[in-house]
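Asks: how would this look folded up:
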Amino acid sequence: MAADEGGASGSNSSPGASGEGTSNRRIVTVALMMAMAVAAMEQTVVSPAMPTIIARLKGVEIYALVFSAYLLASTITTPLYGKLADRHGRKRVLLFGLGLFGVGSMLSGLSRSMPELIAMRVVQGLGAGAVAPIVLTILGDLYTLEERARVQGLFSGVWGVSSIAGPALGGALTDQLSWRWVFFVSVPFGLIAMLILAVGVKETVAERESRPLDLAGAAWLTGGTAALLLAVIGGEGRPWELEVVLLGLAVGFLVLFVRQERRAADPVLPIDLLAQPALAASIAGSFIIGGLLIAIDTYVPLFVQGVRGGSATAAGRSIMPLFASWSVSVFIAAKLVPRWGFRRTAVVGSVLITGGSTGLVAGALVPEWSRPAFFLGMGVIGLGMGPTSLSYILGVQNAVAWDRRGAATGSVIFSRMIGGAVIVGLLGAVLGHALAWRLGTSSGVDIAAALRPETHGQLTAAQLSAVRDALGSTLRDIFLLISAMAVLGLACAARVAGGRAVDRPDAPASARGRGDAELLPAALET
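Replies: Purely as a prediction, here's the structure:
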C-alpha cells in the first residue's frame, strides 16, 4: 500500500485508510447507529403485537416460534458473519445482512398465516445476525482505542434505549396502524443506512492466499447451536426425552466443531483465542453478562407482577433504571478504559454488578422493600454493565490483528447471545421445578397459572396467597443464583488483559488520527 499523504507509510502487514475527513466518518457512524437501532428494536417491538397477530393469523399453539425462530437464526449466523467480514470485507457483508433483514421484515409484514410469519422471521433473523458483530468491527477499524471507547459506549446506549422503546412503539403501531407495521417500520431506516454505507464507505479487500471456507466447521457450529437453543427455549409440556436428545446432539455437534476448527486452515471461530486466558475470560464474561441481562429482564418484572401484584406498566418500568444507568455508565467507561486498562475497568464494573445484584435478593427477602431495593439494585447493575461490557469487546478487538477482528468480535457477541438463551433456559427449569415443589398438589393451582400474572384474578384468595408466597420464595432463589453468576463474572473480569490499554501497532491509519470512513486493509499475512 502506498504511503498516506501526510501520514505514515503503509506496510504489507497492517491496514491503512485514507478519506475525506471526520465529517464523512461521522455520517457513516450515524448510519451504523441506525442499523444497530433497528436490529435492537426488532427484538422487542413484536411482543405487544402478538395478541393481535394471533387473533388475525390464528396458530396460537405455535406463536412462541415467532420469537424463537428469529433468535435462533440471528444467533447461529453471528460468528459466521464475523468470519465472512474478515475474508470478504466488512462493507459488503454488512450490506448483505441489512438487505436480507429488510427483505425478511417486509415479508414478515406481508405474511398471511402463522407458519408463513415464522418462516419469514427466520429470513429476518438470518440478516440480523450480521448487524451487531460487523457494526462493532467497523467501529474498531475507523476509530482509535480512545475514540472507540466513546463511540462503542454510545452504541451500547443506543441498543439499550432501542430495546426499551420497542414495546411502546410496537403497541402504538398496532393500535394506530396495523400489526404489520411493527415489521415494516424498520425497512426505511435500514434502506437509509445501506445507502449511506454504500456511498460513504470505500473498501478494498487485499488479495490473500486462497484458503477454502470452513464449511464443515460452519455446519457443525450451526447444528450444535441450533440443538442447544432448541433445548433451552423449547415449549411447555415437551417430553424430557426430547430435551435429552437435543442436548446430546448439541454436545456431539460442538465436539465435532472443536475438532474441525483445530485442523481447519481458516477456521470459522478462532479457537486458539480460548487458549489465551485473557481473551477466554472476556468471552466467558460476555456469556455471563448476556445471561444476567436476559434473566433480570425476565424475572424482575415477574416478581413485580406475580408477587407484588403490580401492573404490566409497573413491571416494564421496573427494569428502566438498569438501562438508564447503563446509558450513563458507558460514557464514564469510555474515559476509564484508556487510563485504567481493560482489566481494572472490567473489575470495577463487575464489582458494581455484583453489589447491585444483592439489591434484587434483598427485595425478594423483604417484598415490602422490593420497589426501592430493585430500583437501587438495577441502577447499580447498570452502572457496572457499561465498564464491563465495553472492556470485554475492546479488549478482544485490541488483542487480534485486523484480519481476525471480525471473527473475534463475532465470538464475543455470539457468546453474549448464547449466554442469554442458555442461562435463562436453565433458570427457567429451576423456577418451574422449585415452584412445583412449593405449590405441591394441595393448592389446586397448576404451574402455568402461577407463572401468568394475568390469570391470578381467577384464583381464590387462598390460592392467590399460596401462589404469591411460593413464587416469591422461588424468585428469591433465582435472584440468589443471579448474584452467584455475578460473582463468576467478577472472576472472569479479574482475568482479562491488564495494563494500560493502547492501540495495536497494526491499527488502521484512521486510528492514527486521519479520521475517515475508508477501509483499505493492506495485504494480510497468511
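Asks: okay, CA-based contacts and neighbour counts for the rest of this
Replies: Will do.
Asks: Please, where are all the strands along the stretch 151-300 of the chain?
Replies: 202-203 (DSSP state E, counting those that start in this stretch).
Asks: just the chain next, same as before
Replies: Using DSSP state E, the strands of the chain run over 202-203, 518-519.
Asks: out of those strands, deepest packed?
Replies: strand 518-519 (a mean of 25; mean count of other Cα atoms under 10 Å).
Asks: ok, and what's touching it?
Replies: The contact list for strand 518-519, computed with Cα atoms under 8 Å, 6 or more residues apart in numbering, reads Pro15, Gly16, Ala17, Ser18, Gly19, Asp141, Leu142, Gly200, Val201, Lys202, Glu203, Thr204.
Asks: now it, how far from the centre of its chain.
Replies: Chain-centre distance of strand 518-519: 26 Å, with Cα atoms, centre = their mean, to the nearest Å.
Asks: With the flanking residues excluded, which residue is spatially nearest to the spatially most central residue of the chain?
Replies: Nearest to the mean C-alpha position of the chain, by Cα atoms, centre = their mean, lies Met417 at 4.7 Å. Leaving aside its chain neighbours, Met417 sits nearest to Gly290 (6.0 Å; criterion: Cα to Cα, 6 or more residues apart in numbering).
Asks: That neighbour and Val412 touch, don't they?
Replies: No. Using Cα atoms under 8 Å, Gly290 is not in contact with Val412; the gap is 10.2 Å.
Asks: More neighbours: those two, which one.
Replies: Val412 (27 against 23; other Cα atoms under 10 Å).
Asks: count of residues packed around the nearest residue to that one once chain neighbours are set aside?
Replies: Closest residue to Val412 apart from its sequence neighbours, by Cα to Cα, 6+ apart: Ile283 at 5.3 Å. Ile283: 27 surrounding residues under other Cα under 10 Å.
Asks: ok, Ile283 - contacts?
Replies: Tyr392, Ser411, Val412, Ser415, Arg416.
Asks: if I look at the third one, how far off is Ser74?
Replies: Counting by Cα to Cα, to the nearest Å, the separation of Val412 from Ser74 is 14 Å.
Asks: next one: Pro367
Replies: As for Pro367, its distance to Ser74 is 38 Å (criterion: Cα to Cα).
Asks: what about the two, which has more around it?
Replies: Between Pro367 and Ser74, Ser74 has the larger neighbour count (other Cα under 10 Å), namely 24 against 17.
Asks: and this one, so I can compare the two:
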Amino acid sequence: MSENAQIQTGHRHWVLIACMLAMFMAAIEVTIVATAMPTIMSELGGFNLLGWVFSIYLLTQAVTVPLYGRLADMWGRRRVFFIGTSLFLIGSLMCGFAHNMWVLILFRAIQGLGAAAIVPISATIVADVYTPRERASVQGWLSSVWGVAAIVGPLSGAWLVQHFSWAVVFWVNLPIGLFSMLLLARYLPALPSSEPAKTLNIRGCIWLMITITLLLVALLQAEVLGWWLAGVALLAVFAGWILKRNEQRTPAPLFPPVIWQSRIQIAGNLGNVIIGAAMMGISAFLPTWIQGITGGSPLQAGSALAMMSLGWPLASTLSGRLMLITSYRFTAVTGAFLLTLGSALLLLLHIHSPVWQAGATAFVIGTGMGMTSTTFLVSVQNHAEYSVRGICTASIMFSRMIGSAVGTALMGAVLNFGLAQHLPHAQDPVQQIMSPERREQLSQTVLEQLTQGIATSLHGVFLLALLIALLTLWVGWMLPRQRPAGQGS
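Replies: The predicted structure is shown next:
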C-alpha cells in the first residue's frame, strides 16, 4: 500500500465541492419534500398513500446501493455517478409534473434509484483523490453536508411552497445536480476499470433485489401485513439463501470475499447496522416524546432533532483529527461511549423535563454517531483496494439503511407492546395526545393516565436504544490501534 491517492488531479478542491453538492442534493430531498407534503396533498389528494411517497424512495435506494457500488468498481466512478445523478434528476423533473399521488410515487421511485448511486459514489470518489491521511479530515466535510441539509431542508421547503409552486421543491435539484456533473466531467479523470474482464453478476443482482425488497417490506409494513408477515419473512429468508449460494458459486460475486474476510470490513458493516438502528430511537421517537409527553410544538421537536444534526458534523470533523493523533480504535470507542451516554440520558427524561434537555441529549447522541460513523467509513476505505473500494463503501451505507429498518421495526414493536401492557383499553393513545384538538378534549385524569402510560412505553424504546448503542463499544474495539497515516492502496 502507498500513501498516494489513486486518482491524480490538480483540482481536488473542485472534485470535493462537486461531491458535496451532490450529497447535499440527496440529503436535503427527504426533509424538503416532507415540509412540502401538506401542500402537495391538498392539490393531489391521496392522503392514504402518503407513507409510500417516502417508503418507495427509501426502498428503491436501499435495493440498488450495493449494485451501484459494484458497478463503480467495474465501470469507473465517474460513469456510474453520471448514470445515478441523471436518473435522480429525471425523477426530480417528472415529480414536478405529477398530476396524482400514484404518478408522484412512481417518479419518487426513479429518484430513489438515482440517489442510491450519489451518496456512496461521492464518498468513494473523495477517497480516491485524497490520501489515507487526508481522508480522515475530508470525510468530516462530507458529513457536515447532512447537518446543513437537515436544517436548510425544512426552512427552504416552507419558503418555496409559500412563494412558488410545490413543483419547485423537486426542480431545485436540477441546477445543483447539473453543476455537480459539470465539475466532475471537467476535473475528475475517467480512469479505465481495474478489472475490465469481469462481468456483472445479473442473477445475483436479481436475487439481491428480491431479498432486500421482501426484507424491507416485512420490517416496515409489519402491522399492515398481519399474519402475512410470516410468509413474507420466509420468502425473504429463502431468497437470501439462494443469494448466498449464488455468491459462493459465481466467479464475480456482488460482495467480494474481502468484505467477509477482513476484520475491519466486518466491523465497519456491523457498526453501521448498529448506528442505523440506534438512530431510530431518537429520529422516530424523540419527537413523539416532545409533542406527546411534554406537550411541545412540532417546531420544538424539530429543533431538538436539529441538535443531533448539529452534533453529527462537528464530531465527524473532530474524529478526523483525533484519528491522526490516536488510532481508529480509540476514536471509534470514544464515539461509542458518547452514543451510549446519550442513549442513557434518554432514560432520564420524565414528564416534566424541559425541551432543552431533550435537545442536549440529541446533541450528545449526534456527536457519538458522527464520530463512530466517520471512523468506520475511513477505516474501511483505507483498508480497501481501489478495485473494490466502491462496493466496500456502498456496503457500509447499505448496512446503515438495513439497521434503520430493523431498528424501526424492533422499537415500534417494543412501543406497541408497552402500550398494550400499560394502556390495554385505550384507542390510539399516542394519536390522542399528539393531536392538539383531541388533547384539549381529554379530562385531566385521562390525560395524565395516557401520558404516564406512553412515557413508560417510550422508556422501553429508549432502553432498547441504549442496549443497541452498547454494542458499538464492542464493534469499535474490533478496529486496530492504528492511525490513518501510511495506508491506502
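Asks: just to revisit the earlier point, alignment lookup: the residue nearest to Val412 of structure 1 to structure 2.
Replies: In structure 2, the residue matched to Ile283 of structure 1 (TM-score structural alignment) is Asn269.
Asks: and if you look at Tyr70 of structure 1?
Replies: With TM-score structural alignment as the criterion, Tyr70 of structure 1 lines up with Tyr57 in structure 2.
Asks: Isn't that match up against Arg108?
Replies: Yes. Taking Cα under 8 Å as the definition, Tyr57 of structure 2 is a contact partner of Arg108 at 5.5 Å.
Asks: What's the match for His99 of structure 2 in structure 1?
Replies: The alignment partner of His99 of structure 2 in structure 1, by TM-score structural alignment, is Arg112.
Asks: Next, count neighbours for its match.
Replies: Here the count is done by other Cα under 10 Å, and Arg112 of structure 1 has 12 residues near it.
Asks: likewise the one 3 residues further on?
Replies: Neighbouring residues of Pro115 of structure 1 were enumerated by other Cα under 10 Å; the total is 17.
Asks: Now for it: which residues touch it?
Replies: Taking Cα under 8 Å, 6+ apart as the contact definition, Pro115 of structure 1 lies against Gly59.
Asks: any idea how far Ser108 of structure 1 is from it?
Replies: The gap separating Pro115 of structure 1 from Ser108 of structure 1 is 11 Å, by Cα to Cα.
Asks: what about the helices in the stretch 351-500 of structure 1?
Replies: Shown for the stretch 351-500 of structure 1, the helices assigned by DSSP state H, counting those that start in this stretch span residues 370-399, 402-439, 447-451, 461-493.
Asks: most neighbours per residue, which of those helices?
Replies: Mean neighbour counts were compared across the helices of the stretch 351-500 of structure 1 using mean count of other Cα under 10 Å; the top stretch is helix 370-399, at a mean of 25.
Asks: gap between that helix and the chain center?
Replies: Offset of helix 370-399 of structure 1 from its chain centre (Cα atoms, centre = their mean): 14 Å.
Asks: Now do the same for Leu89 of structure 2: its match in structure 1.
Replies: Matched to structure 1 by TM-score structural alignment, Leu89 of structure 2 sits across from Gly102.
Asks: residues contacting the closest residue to its match other than its chain neighbours?
Replies: Once flanking residues are discounted, Gly102 of structure 1 sits nearest to Val187: 5.3 Å by Cα to Cα, 6+ apart. Residues counted as contacts of Val187 of structure 1 (Cα under 8 Å, 6+ apart) are Gly102, Ser105, Met106.
Asks: picking that back up, how about the match of His99 of structure 2: what's its closest non-neighbour residue?
Replies: Take Arg112 of structure 1 and drop its neighbours on the chain: the residue closest to it by Cα to Cα, 6+ apart is Leu57, 6.6 Å away.
Asks: Counterpart of Val169 of structure 2 over in structure 1?
Replies: Match for Val169 of structure 2 (TM-score structural alignment): Val182.
Asks: Oops, could you answer that again for Gly320 of structure 2 instead?
Replies: By TM-score structural alignment, Gly320 of structure 2 lines up with Ala334.
Asks: That match against Gly153, yeah?
Replies: Yes. The criterion here is Cα under 8 Å, and Ala334 of structure 1 meets it with Gly153 at 6.4 Å.
Asks: Contact partners for the closest residue to Pro313 of structure 2 other than its chain neighbours?
Replies: In this structure, Pro313 of structure 2 finds its nearest non-sequential neighbour in Ser144, 4.2 Å apart by Cα to Cα, 6+ apart. Contact analysis of Ser144 of structure 2 by Cα under 8 Å, 6+ apart lists Trp312, Pro313, Leu314, Ser316, Thr317.
Asks: is it possible to export the residues you listed to CSV including neighbour count?
Replies: What follows is the contacts of Ser144 of structure 2, written out as CSV (neighbours: other Cα atoms under 10 Å):
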residue, neighbour count
Trp312, 30
Pro313, 27
Leu314, 19
Ser316, 31
Thr317, 22
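Asks: so can I have TSV of those showing distance to Ala455 of structure 2?
Replies: Shown next, in TSV, are these (distance: Cα to Cα, whole Å):
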residue	distance to Ala455 of structure 2
Trp312	27
Pro313	30
Leu314	31
Ser316	32
Thr317	35
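Asks: from those, which single one is nearest Gly69 of structure 2?
Replies: Set against Gly69 of structure 2, the nearest of the contacts of Ser144 of structure 2 by Cα to Cα is Ser316 (22.9 Å).
Asks: ok, the match of Tyr70 of structure 1 to Leu178 of structure 2 distance?
Replies: Applying Cα to Cα, the value for Tyr57 of structure 2 to Leu178 of structure 2 is 21 Å.
Asks: The two - which one has more neighbours?
Replies: It is Tyr57, of Tyr57 of structure 2 and Leu178, that has more neighbours when counted by other Cα under 10 Å, with 24 against 16.
Asks: Apart from its neighbours in sequence, what residue is nearest the more buried one?
Replies: Gly112 (4.4 Å).
Asks: For Ala236 of structure 2, which residues are in contact?
Replies: Counting by Cα under 8 Å, 6+ apart, Ala236 of structure 2 touches Ile210, Thr211, Ile212, Leu214, Leu215.
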